[in-house]
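Peer 1: Quick one: sequence and predicted model below, then my questions.
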Amino acid sequence: MTDSPNGGVSRRSFLASTGAVGALALAGCTEGPSNGGSGDGSGSSGDSGSSQLSGEINITGSSTVYPIAFAVAKKFQSAHSGVDISVSPTGSGGGFSNHFCVGNAAFNNASRPITKEEEQLCSDNGVEYHEINIATDALTVIVNSENDWVDCMTPDQLKQIWRADGASTWAEVNSDWPDEPISRFGAAETSGTFDYFNETILGEETSHTTKYEATEKDNLILQGVQKDQYGIGYFGFAYYQGNKDAVKALGIDNGDGCVKPSLETAKSGKYKPLSRSLFTYPKKSALAEEHVAEFARYYVEQSANSSLIADEIGFVPKTEEDMQAELDALNAVIDEVQ
């Protein structure tokens, strides 16, 4: 993994590697604190003088949010080497169901809001949580670089490809396209990306096809599409941005012309309907511990760090105003539990 100048990791090397790992523990990180503007490590939490903080923090959840959590944890530990942080990309749903809502994680990252079923599971196990909006993503549909017949799709065309009993060849979607089988690569059912795509493109009345290569690992989606001229897949924009030379991103025509996924179109709201909010959920009881509370504050502060969130990782960061509102809400919860 290659360090970047501001203490994070280079987007290409980091995002190219993290899709393949199951978890990364950041115990004992000792590199020096980073420098920069607001929210980059010079805020109240990152260099607050709490160098004696110690303890463990277990973070599970979304593989899409994973690069943010990992980078933030790495930067936090540059000032607090006594805090051991484990970050596991279990998928949003997998994290809620198997870890967070049964009491085995301090945070769960999610690429969509917590569901009613997950809320009930947390309640059944006495787990109270606080929702934090961390960033905005542009969910990206990719095809093989040699695909010369399509640059843009409508939501309805995507629905034809990804619904159960949908199109089996490209020509069935558009008669001008090749009469060749569609090879699909996408998120597993435990993924928040799967949930968001399913809800946004397919809708409540339509099921996602099971005839595709399902995985939690973005690198496997990338590799599948990269090796198959007739492949198509989807994942978060950050992973595409780190691999632009490997595949082609499709624009989406939602009725107002073709719009390509980018930080700018996601921020402006023009990239519809595949722009989405990203979240992290700290457990309230964990926030009673000082090292967890300090990390949670730092996580929120970093959400406005453009050099990290936008330039390094590839998401739309929070504005300073929105970040402060999230921080105020978090501090109210911390005051409540401490």
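Peer 2: Yes, it's here. Numbers count the residues shown, from 1 in each chain.

Peer 1: CA atoms for contacts and neighbours, from now on please.
Peer 2: Will do.

Peer 1: Just the helices from the stretch 51-200 of the chain, written as ranges.
Peer 2: 66-79, 92-98, 116-124, 155-162, 170-173, 192-197 (DSSP state H, counting those that start in this stretch).

Peer 1: what does the longest helix seen in the chain contact?
Peer 2: Scanning the chain for the longest helix, with DSSP state H as the assignment, gives helix 320-337. Helix 320-337 is contacted by residues 130, 132-133, 284-285, 287-288, 293, 297, 300-301, 303-304 when judged by Cα atoms under 8 Å, 6 or more residues apart in numbering.

Peer 1: Select, from these, the two members most distant in space.
Peer 2: Pairwise distances across the contacts of helix 320-337 (Cα to Cα) peak at 25.6 Å, for the pair Ser285 and Ala304.

Peer 1: ranges for the strands of this structure?
Peer 2: 24-25, 55-61, 83-87, 107-110, 132-138, 140-144, 152-153, 183-187, 213-215, 231-235, 247-249, 251-253, 258-259, 275-282 (DSSP state E).

Peer 1: Name the residues that touch the second one?
Peer 2: The list of residues contacting strand 55-61 from outside it, by Cα under 8 Å, 6+ apart, reads 82-96, 99-100, 104-110, 291-292.

Peer 1: Of the residues you listed, keep whichever come out buried.
Peer 2: 82-96, 99-100, 104-110, 291-292 (16 or more other Cα atoms under 10 Å).

Peer 1: which residues does the residue nearest to Tyr234 when sequence neighbours are not counted contact?
Peer 2: Excluding the flanking residues, the one nearest Tyr234 by Cα to Cα, 6 or more residues apart in numbering is Val141, at 4.4 Å. Shown in contact with Val141 (Cα under 8 Å, 6+ apart): 232-235, 249-251.

Peer 1: try this one side by side with the last:
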Amino acid sequence: MLKRIVGAGLVVAAVMPFAAMAQEATPEATPVELPAVDALAVTGDIIVAGSSTVFPLTEAVAGLFTDEGYSGAITIDSIGTGGGFERFCETAETDIANASRPIKDEEAAACEANGRTPIEFRVGTDALAIVVSAENDFLESLTLEQLGQIFTGQITTWDQLDASYPAETIQLFSPGSDSGTFDYFVEEAAAPLFEDAEDDIAAGQEAVLNAPGIQLSEDDNVLVQGIEGSPYAIGYFGFAYFMENADQLKLVGIDAGDGVVVPDEVTAEDGSYPLSRPLFIYSAASVIEAKPQIGDFISFYLTNVNDVIAEVGYFPASVDALNLAKENLLAALGQ
């Protein structure tokens, strides 16, 4: 688990489904303006936990908030999306949950039971990076089906994929099952291989978790180190972690039926890269009312996230999606 301290169906209608939020921005779209936040005047600590993917983005915004004069402490734990919702909804220990997937119905119900109706704020777009070591000189691309077959143990050596590849065991590195990245990967790459099963997602999850020799970690840096260490390894995580280690890793292009695509700002936002996904933070009006610094921080986050997102290694959400997040916050603030 990474911890960083910076400085000294029951979801309400404001939580719109991702499909409704991620509509393509039109040229006429005008960014919603939030009231200015004076970071120097904000008091009280802020506690955040959740997705390892959203962690570096929230960390970057928190650093900017501190640079602007905020003198409280912002604690940010990287424990996976599921762990973040557990802390926010079930134990009510945190003020904000970082998430690389939308909240599940059962998580929202746990929030409601604690008087926390969750509000969703879209903060960016990630492209799931499929990577091998820079020492791998044979793999350039995979079909989405081949990717699923590798991580469900249906293909276990590289030469089974292509006779010209080495007859070496494929070493698998994956986020753990508490990770929203894991959930997303299973849904997109593994579950389609089990479409005849009663529950294709459960079957896909079980297959990935039981793939021969797979190494699981909620810490993406552990995955990076493992993949870097062998030309026969393959893994996946958020694009930011590839960017941080681009000299030691190599991106694998993905073909979902329309040709090989690699992730970048255009392919992530327009959906042509088949493994692009939204990034979120969550809070609740009751939390914001009890701790005004949370509303201030979220307002600062939504206003300034695009100043740091490319530097972190992710891609901006569309203007429409970010506008909806801002409108959700204004509603929570009663404005």
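Peer 2: Great, that's in hand. Worth saying up front: this structure is predicted, and the values here are computed from it rather than measured.

Peer 1: before we move on, back to that, neighbour count for Ser285 and Ala304 of the first structure, which is higher?
Peer 2: When Ser285 of the first structure and Ala304 are compared for neighbours, Ala304 comes out ahead with 25 against 17, by other Cα atoms under 10 Å.

Peer 1: re earlier: got the helices of the stretch 51-200 of the first structure as CSV, with distance to Val333 of the first structure columns?
Peer 2: Converted to CSV, those look like this (distance: least, Cα to Cα, whole Å):
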stretch, distance to Val333 of the first structure
helix 66-79, 20
helix 92-98, 20
helix 116-124, 17
helix 155-162, 40
helix 170-173, 50
helix 192-197, 25
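
Peer 1: Quick one, which of the strands of the first structure gets closest to Glu205 of the first structure.
Peer 2: Nearest to Glu205 of the first structure, of all the strands of the first structure, is strand 183-187, at 19.5 Å by Cα to Cα.

Peer 1: Give me the mean distance between that closest one and the second structure.
Peer 2: For strand 183-187 of the first structure, the mean distance to aligned residues of the second structure following superposition is 0.8 Å (mean Cα distance after the TM-score superposition for the first structure).

Peer 1: Onto which residues of the second structure does that strand map?
Peer 2: Using TM-score structural alignment, the residues of the second structure aligned to strand 183-187 of the first structure are 171-175.

Peer 1: got the contact list for the matching stretch?
Peer 2: The contact list for stretch 171-175 of the second structure (Cα under 8 Å, 6+ apart) reads 151, 181-182, 213-220, 223, 226-227, 232-237.

Peer 1: Just the buried subset of those, written out for PyMOL, thanks.
Peer 2: Only the buried entries of the contacts of stretch 171-175 of the second structure go into this PyMOL selection, using 16+ other Cα under 10 Å:
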select buried, resi 151+181+182+214+215+216+217+218+219+220+223+226+227+232+233+234+235+236+237
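
Peer 1: who touches the closest residue to Pro316 of the second structure other than its chain neighbours in this structure?
Peer 2: Nearest non-adjacent residue to Pro316 of the second structure, counting by Cα to Cα, 6+ apart: Gly124, 4.8 Å away. Neighbouring residues of Gly124 of the second structure by Cα under 8 Å, 6+ apart: 278-280, 309, 314-317.

Peer 1: The equivalent of Glu244 of the second structure over in the first structure: how many residues sit nearby?
Peer 2: Aligned by TM-score structural alignment, Glu244 of the second structure pairs with Gly242 of the first structure. Gly242 of the first structure has 19 neighbouring residues, counting by other Cα under 10 Å.

Peer 1: swap in Thr154 of the first structure?
Peer 2: Burial of Thr154 of the first structure is recorded as 16 neighbouring residues (other Cα under 10 Å).

Peer 1: Map it across to the second structure for me.
Peer 2: By TM-score structural alignment, Thr154 of the first structure lines up with Thr143.

Peer 1: wait, doesn't that match sit right on Ile254?
Peer 2: Yes: here Thr143 of the second structure reaches Ile254: they are 5.5 Å apart, a contact under Cα atoms under 8 Å.

Peer 1: centre of the chain versus the match of strand 183-187 of the first structure, how much separation?
Peer 2: Remark: stretch 171-175 of the second structure is offset 17 Å from the chain centroid, using Cα atoms, centre = their mean, to the nearest Å.

Peer 1: can you check stretch 137-146 of the first structure too?
Peer 2: Put simply, stretch 137-146 of the first structure sits 15 Å off its chain's centre (Cα atoms, centre = their mean).

Peer 1: mind listing what's buried in that stretch?
Peer 2: For stretch 137-146 of the first structure, burial by neighbour count (16+ other Cα under 10 Å) applies to 137-145.

Peer 1: which residue in the second structure lines up with the residue nearest to Tyr234 of the first structure?
Peer 2: Checking TM-score structural alignment: Val141 of the first structure goes with Ile130.
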